[in-house]
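In: how would this look folded up:
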Amino acid sequence: MNTIERYIARVVFSSFAALALIILGLDLLFSFLTELGDTRNQYQFVDAMMFMLMTTPRRLYEYLPLLAMIGALVGIGRLANNSELVILRAAGMSTYRIVYAVMKAAFFLMLVGFLLGQLVVPVSEEYAQTSKAIKMADGKVQLSGKKKGFWHKESSEFVHFSLVEPSGKLHGVTRYKFEADQQLESIEYSKMAEYTDGQWRLYDTELTRFSNNKTQVEQIPEKIWDVSLQPALLSVIVLKPDYLAMTDLYDLSDYLEQQGLDASSFKLSFWRKAYQPLAIGALVLIGISFVFGPLRSVAMGTRLFYGIITGLSFKYLQDFMGPAATVFGIEAWLAALLPTVLCAILGWLMLKRAG
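Out: All right, here's what the predicted structure looks like:
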């Protein structure tokens, strides 16, 4: 990378960094004010601050494509406003070489996004969500209702967990077992489940059996739970699909399909993560083409407005493709790729038209 390319990359990256501080700062401020409304029991002011800190990588990961596009738009716009683009092109630097220099800076953001999505976000988000739930429950997690918590299905059993700790310990485990004719056979409630010595153990269990219009209740202090659910899969139960690592999404999709369950949302999240570097590149291309094309001589505020609208449109199109893939039977990889392809084509056509 020569001196001019380094200069262009530095201008674009400094614009990205400034925007990241502003947008993340505003998001954290308003989210923190909302978070204070959840303070109760052991979850207090300091815990809310720690929760915001631990969820910051996830927020940055979600904003990264939008920030990359607006950063390119603002950075190249600064060069245009200072007539530096005119000088660069008069010196013989082509439009595509300028695009190449910006893409080198965007590559760093792609790498940051990949590392955040794979290594940082799954760990920090799981810790934040479970720590908050434990402290808000104030040691009474086993009494929480069925409106909250997590559901899991295996064979003829539907299982509800009131709370899942990062260590793999389960609280408030309710198992609903059905017969072949879909009649309820039994309900089993355990205050806690723990994975030790390669198997699950249930503690303080109350088993209720239903047969011949009668119920039979049995108290069991401790028992073995024969289930194929592994502790490694618990994090994917706690977190939303978009917050999981690609490896976890792949494993969970395979597991759900083996259980005869719908795994489309996890497949879609997997491919979105896989294509995020391409999405960043496509949005950066649109940001550059705006400056060389229709937004070359407008004010910075106007560029920011169009950049935000374009980024939000891309996000809404991504969100729309999820239900559309289910309704129209579109493959998950294609549904996740389509918004990126459309952005790349639009950016390329605008750039080519600008010359």
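In: going by C-alpha atoms from here, please, whenever you check contacts or count neighbours.
Out: OK.
In: helices of the stretch 51-200 of the chain, start to end?
Out: 84-90, 95-115, 121-137 (DSSP state H, counting those that start in this stretch).
In: outside of the longest one, which residues touch it?
Out: Residues outside helix 95-115 that contact it (C-alpha atoms under 8 Å, 6 or more residues apart in numbering): 5-6, 8-10, 12-13, 61, 64, 68, 72, 89, 273, 276-277, 280-281, 284-285, 288, 355.
In: how about stretch 315-326: buried residues?
Out: Neighbour counts over stretch 315-326 (16 or more other C-alpha atoms under 10 Å) mark L317, Q318, M321, G322, A325 as buried.
In: cool, and stretch 138-149?
Out: Neighbour-count burial for stretch 138-149, with 16+ other C-alpha under 10 Å as criterion, is recorded at V141, Q142, G149.
In: Y203: which of those is nearest?
Out: Q142 (11.6 Å; C-alpha to C-alpha).
In: ok, the residue nearest to that closest one when sequence neighbours are not counted - contacts?
Out: Spatial nearest neighbour of Q142, excluding adjacent residues (C-alpha to C-alpha, 6 or more residues apart in numbering): G172 at 4.2 Å. G172 is in contact with V141, Q142, L143, S144, H160, F161, S162, L163, Y189, S190, K191, M192, counting by C-alpha under 8 Å, 6+ apart.
In: alongside the first, I'd like the structure of this one:
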Amino acid sequence: MILQLHVLRTVATRILGAALILMSILQILDLLDVTNDILDRGLGVAGVAFYAALRLPRLFEQVAPIAVLAGGLFAFSQLARESAVVAMRASGVSGYRIVGMAVPAAVAVMLLDVLCGQVLAPRADPALADWWKNTTPVAERKVPAPRTFRAGADLVMAAGASADGRDINGVTVFRRDAKGILIEKIEATRAHYKGGGAWTLDQPRTTRFAGDLAQTSTATTTTWPTALRPQDVQGLFGDDAVPTAASARRALENGGSDRPESFYATHLQAAFAGPFVSLVMLLLSAPVALANFRSGQGAVLLTAGLAAGLFFLVANGMLTALGESGSLSPFLAVWAAPAIFGALAVRTFLALEG
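Out: Modelled structure (predicted):
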């Protein structure tokens, strides 16, 4: 138990240190761009701190895999240099068990990555966007461009939306039949979500098309039944919002979407595969633990592990982009790189372990 805690503590502290350093660097670079704007708006140091706090979930998502790679390389190389690995193997502890002792650290990063990507960041991003919008000086505010998206079989154009996604302004709904022919157009000043999967349209002006005829009618309010939800609206009107597993699934089930189906299918798979990237990074760093630093093998494996980890991130990103565009199956686009690089890491470790 003491030996396991020693290995786990060594790996975990190195991963934590790498994550803090990387997050600090990204945070500083981010604040260099916005600090002057925040101070000019009279928000002071509290505003800078508020901005930095809301950015933390996304920053952790970005640095988590690299932190595990860097932390694993530093920790295993230290254990190898101190001959701790030699001593453990001489006492009957296999290399597999040594790596297994470090796995809980990677699992903790995986769980925290899921928490940030699926829970914290989707809540922090709209709050940050709304805060930034409301604190922008009136003279500098720009009228947002209308958004066009699909809500089931309906095509929708909207001028804007509230921060909580429960109100949409300047709504135009184009309804089509099964053949894709336009049969109805509804223009409303506002759409309000009233729960139960239905929206209320204020002051709707409905135009129905039947062949060459068009009939127009007005009303005070009308109900718009759709699978669209406030969370979908937040994502559609957010700036470069990354779909969560829940929002991607809703988009595939006729919820709000403004991108191809392949984009949401890929991100649905990525929501499950993403956390395993940290585990692959730990496996890529593991061969360093069995290296002989006296013969120069350690430096070679250390460099190879770092290069393999970076190449893995590049390959994973390229395959994901192919999946989003529909050029590759979403399943292959998301799971191919982790499976291939994980297998290569295990094969290398097995060869060194003998």
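In: what's the TM-score here?
Out: Superposed pair, TM-score by TM-score structural alignment, normalised by the length of structure 2: 0.79. Supporting alignment: 348 aligned residues with a C-alpha RMSD of 4.3 Å.
In: one step back: how about the helices of the stretch 51-200 of structure 1, which one is nearest L249 of structure 1?
Out: helix 121-137 (11.0 Å).
In: in structure 2, which strand is the longest?
Out: Ranked by residue count, the top strand of structure 2 under DSSP state E comes out as strand 182-195.
In: what does it contact?
Out: So strand 182-195 of structure 2 is in contact with 166-177, 199-210, 229-230, going by C-alpha under 8 Å, 6+ apart.
In: of the residues you listed, select the buried ones using a PyMOL command.
Out: Those of the contacts of strand 182-195 of structure 2 that count as buried under 16+ other C-alpha under 10 Å are selected in PyMOL with:
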select buried, resi 166+167+168+169+170+171+172+173+174+175+199+200+201+202+203+204+205+206+207+208+229+230
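In: any chance of the buried residues of stretch 315-326 of structure 1 in TSV, plus secondary structure and distance to T302 of structure 1?
Out: Output for these, formatted as TSV (DSSP: H, G, I helix; E, B strand; the rest coil; distance: C-alpha to C-alpha, whole Å):
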residue	secondary structure	distance to T302 of structure 1
L317	helix	23
Q318	helix	25
M321	helix	29
G322	helix	31
A325	helix	34
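In: what is the burial count for the nearest residue to G145 of structure 1 once chain neighbours are set aside?
Out: Spatial nearest neighbour of G145 of structure 1, excluding adjacent residues (C-alpha to C-alpha, 6+ apart): S162 at 7.4 Å. Neighbours of S162 of structure 1 under the rule other C-alpha atoms under 10 Å: 23.
In: try G326 of structure 2
Out: G326 of structure 2: 17 neighbours (other C-alpha under 10 Å).
In: list the contacts for it?
Out: S262, F263.
In: how near is it to S262 of structure 2?
Out: With the distance defined as C-alpha to C-alpha, to the nearest Å, G326 of structure 2 ends up 5 Å from S262 of structure 2.
In: check contacts around V159 of structure 1.
Out: W151, H152, K153, V173, T174, R175, Y176.
In: and it, what pairs with it in structure 2?
Out: By TM-score structural alignment, V159 of structure 1 lines up with M157 in structure 2.
In: so who does the closest residue to its match other than its chain neighbours touch?
Out: Closest residue in space to M157 of structure 2, ignoring its immediate chain neighbours: T148 at 4.5 Å, by C-alpha to C-alpha, 6+ apart. By C-alpha under 8 Å, 6+ apart, the contact set of T148 of structure 2 is L155, V156, M157, A158, D258.
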